[in-house]
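*Asks:* predicted coordinates and the sequence they were generated for:
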Amino acid sequence: MKIYLAAVPALAAQIVAAAAADLPFREAVLRPAFPAAESVPVPDWTGLYFGAHVGAAADGGFHGETLAPLPAVSARTSLGGFTGGGTIGFNYQFAPQFLTGLAPGGGLVVGIEADGGYASFRSQSSVSVPTLGFSAEGGLGTDTYFATLRGRVGYAWGPLLVYATGGWAASEIGVNGGVTVPGFSVPVKLKNLPAGLPIPQAITFGGFSGSASRSMPVDGYVVGAGIEYAVLPNWTVKSEYLYADLDRTVTVRASPYQARFNAGFDVHQLRIGVNHRLNWL
């Protein structure tokens, strides 16, 4: 009886081993106690983008002056108006620098941007004397294009980019004017006329009314600064300030004389815009 009892453990061990051999092999997998935190994508400003903008003139004016050999004469008049158009550009962001305790970090961003569209900066004045029927008006304006080609350099803190910008700008200014002079008569008295000739009682002027306009291209420099923010992975909004100073020198020749003039305008613009980034990484 004792012999049988001693064989029981050995028999049980053989049965367990045989059952285990029939089970499929399963590799032990080590699982963490808690799931690993997902990595947060770091916005990268590198890539091509396009967008649209609108703006208004906060200050500025049209200016002109005579150049030698004419005596120095200058004039200036303030302007106002708005602008709007499209934008295309490319940014390159250097390797992001992660700041201790902040995620995501930032990096230096350089780029080039071109924009163009419609601009209506105007300065208009007029004078009239209704009782006499006399009126005159004149003005300067940019009822035409306004375009810039600028470099940009800034620093990005994740979705926020602060930048400075500067480059070349071009537009066109136009001069327009008109005048209306009423007709009038001047009474005359003539003496000692030969007999038989009609004697005029007055000399009459029929009046005059006309207008003219002329435009010329101008170009110069533009500088400014702005802030751009990524509201979505590939959409950004921006607000920027631009100052542009454009002019042109014109020479008028009337043989044997010539006259030289410099004319143009400067404008402070406040703009807002939206950009779509094609390859936000």
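*Replies:* On my side now, so go ahead.
*Asks:* from here on, contacts and neighbour counts on C-alpha atoms
*Replies:* OK.
*Asks:* so for stretch 74-83, what gets flagged as buried?
*Replies:* For stretch 74-83, the neighbour count (16 or more other CA atoms under 10 Å) marks T77, S78, L79, G80, G81, F82, T83 as buried.
*Asks:* these: which two are farthest apart?
*Replies:* Across the buried residues of stretch 74-83, no pair lies farther apart than T77 and T83, at 19.2 Å, counting by CA to CA.
*Asks:* does Y155 lie in a helix or a strand, and which?
*Replies:* Assessed by DSSP states H and E, Y155 sits inside strand 144-157.
*Asks:* now the element after that strand, going C-ward?
*Replies:* Next element after strand 144-157 (DSSP H and E): strand 160-181.
*Asks:* run through who's touching the strand holding Y155.
*Replies:* If you take CA atoms under 8 Å, 6 or more residues apart in numbering as the criterion, strand 144-157 is touched by 83, 104-120, 161-172, 222.
*Asks:* among the buried residues of stretch 74-83, which lie within strands?
*Replies:* Using DSSP state E, T77, S78, G80, G81, F82, T83 are the members of the buried residues of stretch 74-83 that sit in strands.
*Asks:* which of those lies closest to I3?
*Replies:* Nearest to I3 among these is T83, at 107.2 Å by CA to CA.
*Asks:* which residues does the closest one contact?
*Replies:* By CA under 8 Å, 6+ apart, the contact list for T83 reads V54, G55, A56, A57, G117, Y118, A119, S120, F146.
*Asks:* which element is the closest residue to the fourth one other than its chain neighbours on?
*Replies:* Going back to what we said before, that points to A57. Leaving out its chain neighbours, the residue that sits closest to A57 by CA to CA, 6 or more residues apart in numbering is Q269, at 4.7 Å. Q269 is part of strand 257-277, with elements assigned from DSSP H and E.
*Asks:* packing partners for that strand?
*Replies:* Packing partners of strand 257-277 (3 or more CA pairs under 8 Å, 6 or more residues apart in numbering; DSSP states H and E): strand 47-67, strand 235-254.
*Asks:* next, the one to line up against it:
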Amino acid sequence: MTMTKKFALPLLAGLIGGAAALPALAGGYIEPAPAPVVVQPEPVLSYGNWAGGYVGANVGWNDDKADPDFGATGSMTANGESFGLGAGYNWQSGAWVYGVEGDISTADISDSETSGGDEFESKIDTMATLRGRVGYDMGNWMPYVTAGVAAAKADYSFENAAGRSSDSDTLTGYTAGFGAEYKINDKWSAKGEYLYTKFDGRFEGEGDVDHDVNSLRLGMNYHF
């Protein structure tokens, strides 16, 4: 092989390779292939498990505006604590929780009022409610509204120039309120609630006694 052929063959190969690359260079920037699209799954809503039965206990503070429609005494505000036991059952559909709850409490809600020589005393020593509840599941939290019927036992006394008389009455009425319950774990929950209760009472031989009771309660429930 002559010296001319020795250098001519590599040169020819280089020219052919360069010619093949010219179209790509002439076309400018070549856009890279797009990255694969990753589809994120739709988030799955997670609800707590509020369905089932429960029992519990509560403590409360109560203000009672008692308003007799007889004698010279006007309305008075009695107040006192209460201690109660309760039970209920919940049904759940999605985030909505529907339930029924009943409770009974011992109480010491008492006061007296004197005016114009007349003295009136009122004391509520037992209260009970039967209520429906509608709550919204927010995981561990469940705010709710509640309403139903209520009953109580009241002791009255009235004294004026004619003498002193006493009476006991079973009060009936309605109650409504709202609250929130927090799931501590699968078995235990804590709750706080406000209830307004309207009672109609009767003092025999004298007249009617209206009661407006505002209650704040804290409680614990055991779920099963």
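*Replies:* Ah, there it is. Remember, it's a predicted structure, so these values are computed and weren't measured experimentally.
*Asks:* now the TM-score, please.
*Replies:* Remark: TM-score between the superposed chains equals 0.70 [TM-score structural alignment, normalised by the length of the second structure]; 179 aligned residues with a CA RMSD of 3.1 Å.
*Asks:* which of the contacts of T83 of the first structure are retained in the second structure?
*Replies:* Cross-checking those against the second structure gives V54, G55, A56, A57, G117, Y118, A119, S120 as conserved contacts, using both residues aligned by TM-score structural alignment, their matches' CA atoms under 8 Å.
*Asks:* out of the residues you listed, which is nearest to T204 of the first structure?
*Replies:* Nearest member of those to T204 of the first structure, counting by CA to CA, is S120, at 42.5 Å.
*Asks:* so G107 of the first structure makes contact with Y92?
*Replies:* No - between G107 of the first structure and Y92 there is no contact under CA atoms under 8 Å: 10.0 Å.
*Asks:* please say which position in the second structure Y221 of the first structure maps to.
*Replies:* In the second structure, Y221 of the first structure lines up with Y174, judged by TM-score structural alignment.
*Asks:* give me the neighbour count for that match.
*Replies:* Per other CA atoms under 10 Å, the neighbour tally for Y174 of the second structure reads 17.
*Asks:* return the residue of the second structure aligned against N262 of the first structure.
*Replies:* If you follow N262 of the first structure across to the second structure using TM-score structural alignment, you land on D208.
*Asks:* spatially nearest residue to that match (excluding sequence neighbours)?
*Replies:* Closest residue to D208 of the second structure apart from its sequence neighbours, by CA to CA, 6+ apart: R202 at 4.4 Å.
*Asks:* ok, that neighbour - contacts?
*Replies:* D169, D208, V209.
*Asks:* what's the neighbour count on the residue nearest to A57 of the first structure?
*Replies:* Neighbours of Q269 of the first structure under the rule other CA under 10 Å: 21.
*Asks:* and for G14 of the second structure?
*Replies:* Each residue near G14 of the second structure was counted by other CA under 10 Å, and the total is 11.
*Asks:* for S215 of the second structure, see how far away it is.
*Replies:* For G14 of the second structure, the distance to S215 of the second structure (CA to CA, to the nearest Å) stands at 97 Å.
*Asks:* cool, D169 of the second structure as well?
*Replies:* Distance of D169 of the second structure to S215 of the second structure, computed by CA to CA: 21 Å.
*Asks:* next: Y98 of the second structure.
*Replies:* Look at Y98 of the second structure and S215 of the second structure: by CA to CA, they are 22 Å apart.
*Asks:* cool, and W96 of the second structure?
*Replies:* Here the criterion is CA to CA. By it, W96 of the second structure lies 26 Å from S215 of the second structure.
*Asks:* matching residues in the first structure for stretch 25-43 of the second structure?
*Replies:* Aligned using TM-score structural alignment, stretch 25-43 of the second structure spans no residues in the first structure.
*Asks:* for V100 of the second structure, what are its contacts?
*Replies:* With contacts defined as CA under 8 Å, 6+ apart, the neighbours of V100 of the second structure are G88, Y89, N90, L130, R131, G132, R133.
*Asks:* skipping adjacent residues, who's closest to the alignment partner in the first structure of it in space?
*Replies:* If you follow V100 of the second structure across to the first structure using TM-score structural alignment, you land on I112. For I112 of the first structure, ignoring the flanking residues on the chain, the nearest one in space by CA to CA, 6+ apart is G151 at 4.4 Å.
*Asks:* re earlier: isn't the residue nearest to A57 of the first structure up against L242?
*Replies:* Yes - counting by CA under 8 Å, Q269 of the first structure touches L242, with 5.1 Å between them.
*Asks:* could you list every residue that touches Y182 of the second structure?
*Replies:* Contacts here follow CA under 8 Å, 6+ apart; on that basis Y182 of the second structure touches N140, W141, M142, S189, A190, K191.
*Asks:* rerun that using 6 Å as the cut-off
*Replies:* N140, W141, S189, A190 (CA atoms under 6 Å, 6 or more residues apart in numbering).
*Asks:* quick check: G154 of the first structure vs F208 of the first structure, distance?
*Replies:* As judged by CA to CA, G154 of the first structure and F208 of the first structure stand 59 Å apart.
*Asks:* one more: A136 of the first structure?
*Replies:* Distance check for A136 of the first structure against F208 of the first structure: by CA to CA, it reads 12 Å.
*Asks:* tell me which of those two has more neighbours.
*Replies:* Comparing A136 of the first structure with F208 by other CA under 10 Å, the one with more neighbours is A136, at 17 against 11.
*Asks:* spatially, which residue comes closest to the more buried one, not counting chain neighbours?
*Replies:* Excluding the flanking residues, the one nearest A136 of the first structure by CA to CA, 6+ apart is V179, at 4.2 Å.
*Asks:* ditto for A128 of the second structure
*Replies:* Leaving aside its sequence neighbours, A128 of the second structure sits nearest to I104 (CA to CA, 6+ apart; 4.2 Å).
*Asks:* any idea which helix or strand carries that neighbour?
*Replies:* In the assignment (DSSP H and E), I104 of the second structure maps to strand 96-115.
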